[in-house]
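*Asks:* Sequence first, predicted model second:
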Amino acid sequence: MASNIREAERLICINIKSFIADLCLIDKSFLIENVINANHNNINDVIESSSEMFFKPGTLCYAFSSRLTERYNTVPAISLDMRFSHKHVLVPFLLHIEDDFVGVSLAGTKLENKSPSIALSQLSDALYEARIYDRFNSSSPQDTISPQPPFCH
């Protein structure tokens, strides 16, 4: 079961890497300030702006919840509640943003079929179908299952 979760995290991370790259261009202090002040509409605007170039509308969304993790002698880590939704696949996940690290952790899944291998296949297909042509990453469906770590740097 844990390996399926890691595989789902890896699939999400691989397929949203261009979105992550665009999001990371935003000044972290802007995100931190908006998380502190619970300005979820501002965070949502940033997420929508970054995702609209890579995903069909409404497929990659901010779930209007976020948190900071204080760390000693460095900028706080940001965690944004996100949601990927396409066809019968709904995957809530956390997007973790730190100084030199961006990661994805699954928060739950709702897939039409509960079989792990079919669920991963549905997720992979849904991620591929939800994407708009990505000028930074011209991957095919086979690329979505290439071996990579579950976290992006």
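*Replies:* Received the coordinates, thanks. Residues are numbered from 1 along each chain as shown.
*Asks:* all contacts plus neighbour counts: C-alpha atoms, from now on.
*Replies:* Will do.
*Asks:* same for the helix or strand harbouring residue 21, what does it pack against?
*Replies:* Assessed by DSSP states H and E, residue 21 sits inside helix 17-23. Judged by 3 or more Cα pairs under 8 Å, 6 or more residues apart in numbering; DSSP states H and E, helix 17-23 is in contact with helix 40-51.
*Asks:* Mind giving me the packing neighbours of the helix it packs on?
*Replies:* So helix 40-51, by 3+ Cα pairs under 8 Å, 6+ apart, packs with helix 17-23, helix 28-36, strand 60-69.
*Asks:* Which of these sits closest to residue 90?
*Replies:* strand 60-69 (10.1 Å; Cα to Cα).
*Asks:* circling back to that earlier point, dump the helices and strands packed on helix 40-51 into JSON lines; add distance to residue 85 as well.
*Replies:* As requested, the helices and strands packed on helix 40-51 are exported to JSON lines (distance: least, Cα to Cα, whole Å):
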{"stretch": "helix 17-23", "distance to residue 85": "15"}
{"stretch": "helix 28-36", "distance to residue 85": "23"}
{"stretch": "strand 60-69", "distance to residue 85": "7"}
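*Asks:* Quick one, which of those gets closest to residue 53.
*Replies:* helix 17-23 (7.9 Å).
*Asks:* So which residues make contact with that closest one?
*Replies:* Helix 17-23 is contacted by residues 46-47, 50-51, 53-54, 102, 134, 136-137, 152 when judged by Cα atoms under 8 Å, 6 or more residues apart in numbering.
*Asks:* dropping in the other structure now:
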Amino acid sequence: MLNVRNKHAAERERLVANGLREVVAELRLVEPADYVAFLRMDAFGNIADIVESSAQLYLAPGVLRFAESGEEHLSWGSAPTIDLDLELRLPEVSVHFRLTLTATRAAVHINYIAFKDPDADPSVNTQRLAKAIEAARMRTAPRV
């Protein structure tokens, strides 16, 4: 039997990941060694600036912020993995999640989600999340 909670969690993580795909592409332009240094030196302001500048072309101001926490995973013979704790602040919902960046992929894991006036039906809340993310995205002029 399928766990309904996991089904909704996976769908919500997919929505967040798809909604932030351009921002994640920008975040991946930063060298992993820079993230490692910033995390190890508690230079969270530097990461916050990177997140803010990466989001400014794609999301409304203040929608995405660095939650001043993260981890780096380094081992001999493998590429580094960077985990950044981020917060998506939307009018209808707040999402705290961990973004994992590797050399070849990115992944989103939601740690906490809070809906303003949540519906008893989880699928309705998931639809609200999708609409809120879409409303937060910046509209760009069509390419010619």
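*Replies:* Noted; the coordinates are in hand. None of the values given here were measured: they were computed from a predicted structure.
*Asks:* picking up where we left off before, could the helices and strands packed on helix 40-51 of the first structure go into a markdown table alongside mean neighbour count and distance to residue 115 of the first structure?
*Replies:* Formatted as a markdown table, these follow (neighbours: other Cα atoms under 10 Å; distance: least, Cα to Cα, whole Å):
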| stretch | mean neighbour count | distance to residue 115 of the first structure |
| --- | --- | --- |
| helix 17-23 | 18 | 27 |
| helix 28-36 | 16 | 37 |
| strand 60-69 | 18 | 24 |
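*Asks:* follow-up on the earlier one: which stretch of the second structure is the helix holding residue 21 of the first structure matched to in the alignment?
*Replies:* The aligned range for helix 17-23 of the first structure in the second structure is 21-27, by TM-score structural alignment.
*Asks:* and the residue nearest to residue 105 of the first structure when sequence neighbours are not counted, how far is that from residue 61 of the first structure?
*Replies:* In this structure, residue 105 of the first structure finds its nearest non-sequential neighbour in residue 94, 5.2 Å apart by Cα to Cα, 6 or more residues apart in numbering. Using Cα to Cα, to the nearest Å, residue 94 of the first structure is found at 11 Å from residue 61 of the first structure.
*Asks:* Name the residues contacting each of those two.
*Replies:* residue 82.
*Asks:* Filter the contacts of helix 17-23 of the first structure down to the buried ones, ChimeraX style.
*Replies:* Remark: buried members of those, expressed as a ChimeraX selection using 16 or more other Cα atoms under 10 Å:
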select :46,47,50,51,53,54,102,152
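*Asks:* biggest separation within the contacts of helix 17-23 of the first structure, which pair?
*Replies:* 46 and 137 (21.1 Å).
*Asks:* re the thing from before, tell me the one of the contacts of helix 17-23 of the first structure nearest residue 81 of the first structure?
*Replies:* Distances from residue 81 of the first structure to the contacts of helix 17-23 of the first structure, taken by Cα to Cα, are shortest for residue 47, at 11.0 Å.
*Asks:* Please say which position in the second structure the closest one maps to.
*Replies:* So, by TM-score structural alignment, residue 47 of the first structure is matched to residue 51.
*Asks:* Surely residue 119 of the second structure touches residue 127?
*Replies:* No - with contact defined as Cα atoms under 8 Å, residue 119 of the second structure does not reach residue 127; the gap is 10.6 Å.
*Asks:* Which residue in the first structure aligns with residue 41 of the second structure?
*Replies:* Aligned partner of residue 41 of the second structure by TM-score structural alignment: residue 37.
*Asks:* Quick one: distance of stretch 99-118 of the first structure to the chain centre.
*Replies:* Centre-to-centre, stretch 99-118 of the first structure and its host chain are 9 Å apart (Cα atoms, centre = their mean, to the nearest Å).
*Asks:* Test my guess that residue 122 of the second structure contacts residue 8.
*Replies:* Yes - contact status for residue 122 of the second structure versus residue 8: in contact at 7.0 Å, counting by Cα under 8 Å.
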